[in-house]
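S.K.: Provided below for reference: sequence and predicted model.
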Amino acid sequence: MKNIFKAKETANIISRINQLTPNTASLWSKMDVAQMMAHCNVTYEMIYTDKHPKPNTVKTFLLKTFVKKAVVGNNPYPKNGRTAPQFLISAQKEFEKEKNDLVGYITKTQKLGETHFNNKESHSFGKLTSNEWNNMLYKHLDHHLNQFGV
């Protein structure tokens, strides 16, 4: 897995994002490109804002038990996989705003670095290692950028 905390990989991801246009078509799924970036922003909103409520104790237990491995593990996400309700984006989104937000979040994460994220509490899975954070962040971005052919 490439390391999203490394400047080279961050630059590569941002370069791929910069290849997107408001008209870039999805190779699978129903989301348009602005919705996809808004969807990717949810992960970072959970890290950096209080926009999304934390799951209750029961839901957290279920997420840790049944979902965590798929999200933070090394295996790529399948096409058209299920997603949590807060990640479902059905409203129209503004391309440039979502793009700027996403690039800003990616840059901030890279600058904070692996040490900042090691054993940092995640919104849904409890404390994660920097490797688990990397896997979750990198493979989610890579999955959706591949979805739009970049």
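M.R.: In hand now; what should we look at?
S.K.: CA atoms for contacts and neighbours, from now on please.
M.R.: Noted.
S.K.: and K30, how many residues sit next to it?
M.R.: Counted with other Cα atoms under 10 Å, the neighbours of K30 add up to 13.
S.K.: and it, helix, strand or coil?
M.R.: Per DSSP: H, G, I helix; E, B strand; the rest coil, the secondary structure class of K30 is coil.
S.K.: alongside the first one, take a look at this:
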Amino acid sequence: MQIADDVISRINKLTPQTSPQWGKMNVAQMLAHCCVTYEMVYEDKHPKPNAFMKLILKMLVKNKVASEVPYKRNNPTAPAFIITDERDFTTEKERLINYIRKTQQLGESAFDGRESHSFGPLTHTEWNNMFYKHLDHHLTQFGC
């Protein structure tokens, strides 16, 4: 609970003028980018990879995404996560905070063994790592 509240506090420090320390996205695009992880959990708007691609993702990407090892700067981005159009800062900020709160309310038991969009079933620890380190990476990118 404390970690989610801390992340939301960091998000609330962002303003529409906050600039990145690296990368191409503006702050509203970054917030929309961070929402994609949650869209894959809660909405049916992103096509799921086929069995072969899921196997490849599980073998080559899962550990990078779900382990505790932090992301490096300027890593390749999966196509579904690339946000190039302009987004509304306030809308994206509210969406992201709502997703975090929903996840927090469901609790870790709702995620233990839950099927992920791209990697098959994950433990609650893998889900926590995946959610947190992506948010932490991008909040750090924007100095928060």
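M.R.: Right, received. Where do you want to start? Just so it is clear, the structure is predicted and the values come from calculations on it, not from any experiment.
S.K.: all helices of the first structure, in order?
M.R.: All helices of the first structure, identified by DSSP state H, fall at 7-18, 33-48, 57-62, 68-72, 95-117, 130-147.
S.K.: Serialize those to CSV and add fields for mean neighbour count.
M.R.: Putting the helices of the first structure into CSV (neighbours: other Cα atoms under 10 Å) gives the following:
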stretch, mean neighbour count
helix 7-18, 16
helix 33-48, 21
helix 57-62, 13
helix 68-72, 18
helix 95-117, 17
helix 130-147, 20
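S.K.: between those helices, which gets nearest to F87 of the first structure?
M.R.: When these are compared for distance to F87 of the first structure using Cα to Cα, the nearest one is helix 33-48, at 5.4 Å.
S.K.: packing partners for the closest one?
M.R.: Packed against helix 33-48 of the first structure, as judged by 3 or more Cα pairs under 8 Å, 6 or more residues apart in numbering; DSSP states H and E, are the following elements: helix 95-117, helix 130-147.
S.K.: what do you get if the cut-off is 10 Å, keeping everything else the same?
M.R.: If you count contacts as 3 or more Cα pairs under 10 Å, 6 or more residues apart in numbering; DSSP states H and E, helix 33-48 of the first structure packs onto helix 95-117, strand 120-122, helix 130-147.
S.K.: no further queries at this time; thank you.
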